[in-house]
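# Below: sequence and its predicted model.
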Amino acid sequence: MSLWPNARLPDLSGQTAVITGANSGIGYYAALEFARAGADVILACRSVERGKAALAGIEVQARGRARLELLDLADLESVRAFAARIAARQEAIDILLNNAGVMAPPTRQTTAQGFELQLGVNFLGHFLLTALLMEKLRKTRATRIIQVSSIAHRQGRMAWEDLQSERQYRAWNAYRQSKLAMLIFALELGRRAEAAGLKALSLAAHPGIAATELVRNGPGRNSLIGVLQNLAAPLIQQPGDAGAWPLILAGIDPAARQGAYYGPQGWLECRGLPGAAKAEPKALDKDAGQRLWDAAEQLTGTAFRLYP
């Protein structure tokens, strides 16, 4: 893998990065580069087999600066167990990259707690994880909490009266909603951290359209949108490692400010060098931020406190 032209990561020795979905795609590439820069990386993965394969690759290329921890975001009990293990072993966390995701299952599926799968995995699992790790995230002035959104958030809509898609399930609508929720969450967390005087930066990033397994082999690949996307791939897609660039930049940008959003700088933010991305007004809506926060606390059964 190579970084973008003239990019150079700072020395991350002594820092700890937790990355969900780090066994493949943009999560793996981000984990590899953070480990190469000296960070101790925790690969939070659902699959033991795939997690071990990713760990082996990083150990070879980054001299063993990684370890595997099992995490199933489709089960809040797994999230709680993972957070408890990390809290017991880590004094502080410098980077939390909430990257793992599910894209457009053709039929409605649910998590262990009965949530619609995409809302549950992409957003609710990460909301709970961030809440449970907040004590460790407060321990360093340079903490960065990064939510991975998508250009799909532009067409997303929060179906407040049917967040779980119980009345009507449309795969891509549910996906867009989950990614809009991730961006709203990042911005609301940033506002709350700033109001509380915390130094932690809440950021967001998106990969554009990256040629990863999530896109190539996703359940939605045979839908009309999936077929059209595959036909247009040569024009709009970029390699999977390039899709990780905005995530990496969010993790190391010395000019980062609270609530910053990163993405590719090319046509429609589909591909290109990483830089500032555009968040739609609906993601910036403070009322939506409050409403989503309240809904997530209720659904996860957890009060998200920035202080004990």
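Everything's here; your move.
# Please count neighbours and contacts with C-alpha atoms only from this point.
Noted.
# distance between the helix or strand residue 60 falls within and the chain's centre?
Residue 60 belongs to helix 48-62 when assigned by DSSP states H and E. For helix 48-62, the separation from the chain centroid amounts to 20 Å (computed by CA atoms, centre = their mean, to the nearest Å).
# just checking, what packs against it?
helix 25-36, strand 40-45, strand 66-70 (3 or more CA pairs under 8 Å, 6 or more residues apart in numbering; DSSP states H and E).
# just the angle between the first one and strand 40-45, please?
Right, helix 25-36. 160 degrees (axes from the mean of the first three to the mean of the last three CA atoms, to 10 degrees).
# dropping in the other structure now:
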Amino acid sequence: MAAYRQSKLANLMFAFELDRRLRAVRSRVMSVAAHPGVANTNLFRADHFAASPMVRSALGGLIDTLFNSDQTGALSTLYAATAADVVDGGYYGPLGLFETRGEVVGPANVASQARNRTDAMRLWQVCESLTGTATG
């Protein structure tokens, strides 16, 4: 789960860095990000998440009851892609129960680490180096 959280932070940092770069060249393209809250996706059904299929099944039912189904979890992405009030560099998610659930979507809270421009630029440069796509 630590690696999962770190990957989500990197995704957000990358989206914000892309937005800064698009604004710098006055592009009309938008970079926005979204999160599903807690949704009952195959992440909770994966073998490494729980010890037994019975535990995973029970946990999946609990997630569906208390949080989002996989369909409801997709609403944030749909909102970010289509809503008229989405802004450049925005981050969107469900607004219910500490941003973990709900069909109402809006601006999400951003972890302070995601706003670190130095780290975001470094992440971008590492990605360019690893993929051989430097924009220099």
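Thanks, I have it. Bear in mind that the values here come from a model prediction, so they are computed numbers and not experimental data.
# Superposed, what's their TM-score?
Counting by TM-score structural alignment, normalised by the length of the second structure, the TM-score of this superposition works out to 0.85. Behind it: 130 aligned residues with a CA RMSD of 2.1 Å.
# Now render the helices and strands packed on helix 48-62 of the first structure as JSON lines, adding distance to residue 197 of the first structure and mean neighbour count.
Putting these into JSON lines (distance: least, CA to CA, whole Å; neighbours: other CA atoms under 10 Å) gives the following:
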{"stretch": "helix 25-36", "distance to residue 197 of the first structure": "27", "mean neighbour count": "26"}
{"stretch": "strand 40-45", "distance to residue 197 of the first structure": "27", "mean neighbour count": "25"}
{"stretch": "strand 66-70", "distance to residue 197 of the first structure": "31", "mean neighbour count": "20"}
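# Can you convert the ones you listed into a markdown table and add a column each for distance to residue 132 of the first structure?
Below are these laid out as a markdown table (distance: least, CA to CA, whole Å):
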| stretch | distance to residue 132 of the first structure |
| --- | --- |
| helix 25-36 | 21 |
| strand 40-45 | 15 |
| strand 66-70 | 16 |
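# Which of these sits closest to residue 295 of the first structure?
Counting by CA to CA, residue 295 of the first structure lies closest to strand 40-45 out of these; the figure is 25.2 Å.
# That closest one aligns to what range in the second structure?
Using TM-score structural alignment, strand 40-45 of the first structure lines up with nothing in the second structure.
# other SSEs contacting that strand?
strand 16-20, helix 25-36, helix 48-62, strand 66-70.
# what range in the second structure does the first one sit on?
Residues of the second structure matching strand 16-20 of the first structure are absent, with TM-score structural alignment as the criterion.
# what do you get for the last one?
Under TM-score structural alignment, strand 66-70 of the first structure has no counterpart anywhere in the second structure.
# Could you tell me which residues within the very next helix or strand once past that strand count as buried?
Past strand 66-70 of the first structure, further along toward the C-terminus, the next helix or strand under DSSP H and E is helix 76-89. For helix 76-89 of the first structure, the neighbour count (16 or more other CA atoms under 10 Å) marks 76, 78, 79, 80, 82, 83, 86, 87 as buried.
# Of those residues, which is the nearest to residue 98 of the first structure?
residue 79 (12.4 Å).
# quick one, helices of the second structure?
Counting by DSSP state H, the second structure has helices at residues 2-24, 53-66, 70-73, 75-82, 117-131.
# Can you lay out those helices as CSV showing distance to residue 95 of the second structure?
As requested, the helices of the second structure are arranged in CSV below (distance: least, CA to CA, whole Å):
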stretch, distance to residue 95 of the second structure
helix 2-24, 18
helix 53-66, 14
helix 70-73, 12
helix 75-82, 10
helix 117-131, 26
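# can you list those helices in a markdown table and add mean neighbour count?
A markdown table is the format used below for the helices of the second structure (neighbours: other CA atoms under 10 Å):
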| stretch | mean neighbour count |
| --- | --- |
| helix 2-24 | 16 |
| helix 53-66 | 14 |
| helix 70-73 | 18 |
| helix 75-82 | 18 |
| helix 117-131 | 14 |
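# For residue 110 of the second structure, which of these is the nearest?
Taking these one by one with CA to CA, helix 2-24 is closest: 8.7 Å.
# between the closest one and helix 117-131, how many degrees?
Going by the same axes, to 10 degrees, helix 2-24 of the second structure makes 100 degrees with helix 117-131.
# Quick one: residues in contact with helix 2-24 of the second structure.
Contacts with helix 2-24 of the second structure, where a contact means CA atoms under 8 Å, 6 or more residues apart in numbering, come from 28-33, 88-89, 113-117, 120-121, 123-124.
# quick one: which of those sit in strands?
residue 33 (DSSP state E).
# Now, of the contacts of helix 2-24 of the second structure, which are buried?
30, 31, 32, 33, 88, 89, 114, 120, 121, 123, 124.
# and the fourth one, what pairs with it in the first structure?
If you follow residue 33 of the second structure across to the first structure using TM-score structural alignment, you land on residue 204.
# Go ahead and confirm that match touches residue 262.
Yes. Under the criterion of CA atoms under 8 Å, residue 204 of the first structure makes contact with residue 262 at 6.3 Å.
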